[in-house]
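Peer 1: return atomic coordinates for the entry below.
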Amino acid sequence: MAADDIFCKIVAAELPSTKVYEDDDVLAFRDLHPAAPTHILVIPKEHLTSLWEAKEDQAQLLGTLMLRARDVAREQGLEEDGFRLVINNGAGAGQTVFHLHLHIIGGRSLAWPPG
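Peer 2: Alright, predicted model coming up:
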């Protein structure tokens, strides 16, 4: 756990969140500042700053994050109309919390290109 990481504090239940999924490795909760009607963050409970920091032995965890994001999107009713799955990797890409997280964004039509 990183002492100043807001997501580590959410995992440790030191800060509140609106959880939509949790298991031993993954936590998913609603974004406080949603960009769409459905905007959920999926995080590893293990602190991982960004995709740059991921090691080969974390490949299973990275795959699990993708599969849980799919499952959460399905549970949120996004299967028919689709959703966007985003990882902002680094400050220049818009990452503001330096704990790897996936954004599930859906519930409305999404334009392309983003940003």
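
Peer 1: CA only for contacts and neighbour counts going forward, please
Peer 2: Fine.

Peer 1: may I see the buried residues of the lengthiest helix in the chain?
Peer 2: Longest helix in the chain, counting residues (DSSP state H): helix 59-75. Residues of helix 59-75 classed as buried by neighbour count (16 or more other C-alpha atoms under 10 Å): 61, 62, 65, 68, 69, 70, 72, 73.

Peer 1: with stretch 88-108 instead?
Peer 2: For stretch 88-108, the neighbour count (16+ other C-alpha under 10 Å) marks 88-90, 97-107 as buried.

Peer 1: want to put them side by side, so please do this one too:
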Amino acid sequence: MKDGSVFKKIINKEIPASIVYQDKRVTAFEDIKPKAPIHILIVPNIFIASSNDINKKNKNILAHMFYIAINIAKEKKISEEGYKIIINCNKNGGQEINYLHMHLLGGKKINSLF
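Peer 2: All right, here's what the predicted structure looks like:
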């Protein structure tokens, strides 16, 4: 399901996922193939294909996604030691699912690029 439909199903609770946060604008859940002890994905509840599709109308979603990521980092107690926030864009940027999403990684030193 590289087309993003898996994220929509998680948002709508049609498939099981470890949701750590959800509001009207975003959903955050644990990655099923974590790259770090803490690996949370934060996705907008409305479909946006990639960061290239951020526009004047939906630009505030990014600020909200960052705000939620920071709050989750504090809740998971990784904010003091540090964490990484990553948004990949399209194939060459490492985006595997065609749906804008943010990775929050922490719980260990993360040296390499994602």
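
Peer 1: quick one: TM-score?
Peer 2: Scored against TM-score structural alignment, normalised by the length of structure 2, the superposed chains reach a TM-score of 0.92; 112 aligned residues with a C-alpha RMSD of 1.4 Å.

Peer 1: and stretch 39-56 of structure 2, how far apart are its ends?
Peer 2: 29 Å (C-alpha to C-alpha, to the nearest Å).

Peer 1: if we look at it, which residues are touching it?
Peer 2: 4, 7-8, 11, 24-31, 61, 65, 68-69, 87-90, 98-106 (C-alpha atoms under 8 Å, 6 or more residues apart in numbering).

Peer 1: and with 7 Å instead?
Peer 2: 11, 25-31, 61, 65, 89-90, 98-106 (C-alpha atoms under 7 Å, 6 or more residues apart in numbering).

Peer 1: average offset of the longest strand seen in structure 2 relative to structure 1?
Peer 2: In structure 2, with assignment by DSSP state E, the single longest strand is strand 38-44. With mean C-alpha distance after the TM-score superposition for structure 1, strand 38-44 of structure 2 departs from structure 1 by a mean of 0.4 Å once superposed.

Peer 1: figure out how far that strand is from the centre of its chain.
Peer 2: 3 Å (C-alpha atoms, centre = their mean, to the nearest Å).

Peer 1: again, but for stretch 102-112 of structure 2
Peer 2: 12 Å.

Peer 1: what does stretch 24-37 of structure 1 give?
Peer 2: 6 Å.

Peer 1: over to stretch 47-59 of structure 1?
Peer 2: Distance, centroid of stretch 47-59 of structure 1 to centroid of chain: 14 Å (C-alpha atoms, centre = their mean).

Peer 1: find me the equivalent region of that stretch in structure 2.
Peer 2: Counting by TM-score structural alignment, stretch 47-59 of structure 1 pairs with residues 47-59 of structure 2.

Peer 1: start to end distance for stretch 12-31 of structure 1?
Peer 2: Stretch 12-31 of structure 1: ends 17 Å apart by C-alpha to C-alpha.

Peer 1: please point out which parts of that stretch sit buried.
Peer 2: 21, 22, 26, 27, 28, 29, 30, 31.

Peer 1: identify the residues contacting the fourth one.
Peer 2: It refers to residue 27 of structure 1. Contacts of residue 27 of structure 1 (C-alpha under 7 Å, 6+ apart): 21, 42, 43, 44, 45.

Peer 1: relative to residue 81 of structure 1, which of these is nearest.
Peer 2: When the contacts of residue 27 of structure 1 are compared for distance to residue 81 of structure 1 (C-alpha to C-alpha), residue 42 wins out at 19.8 Å.
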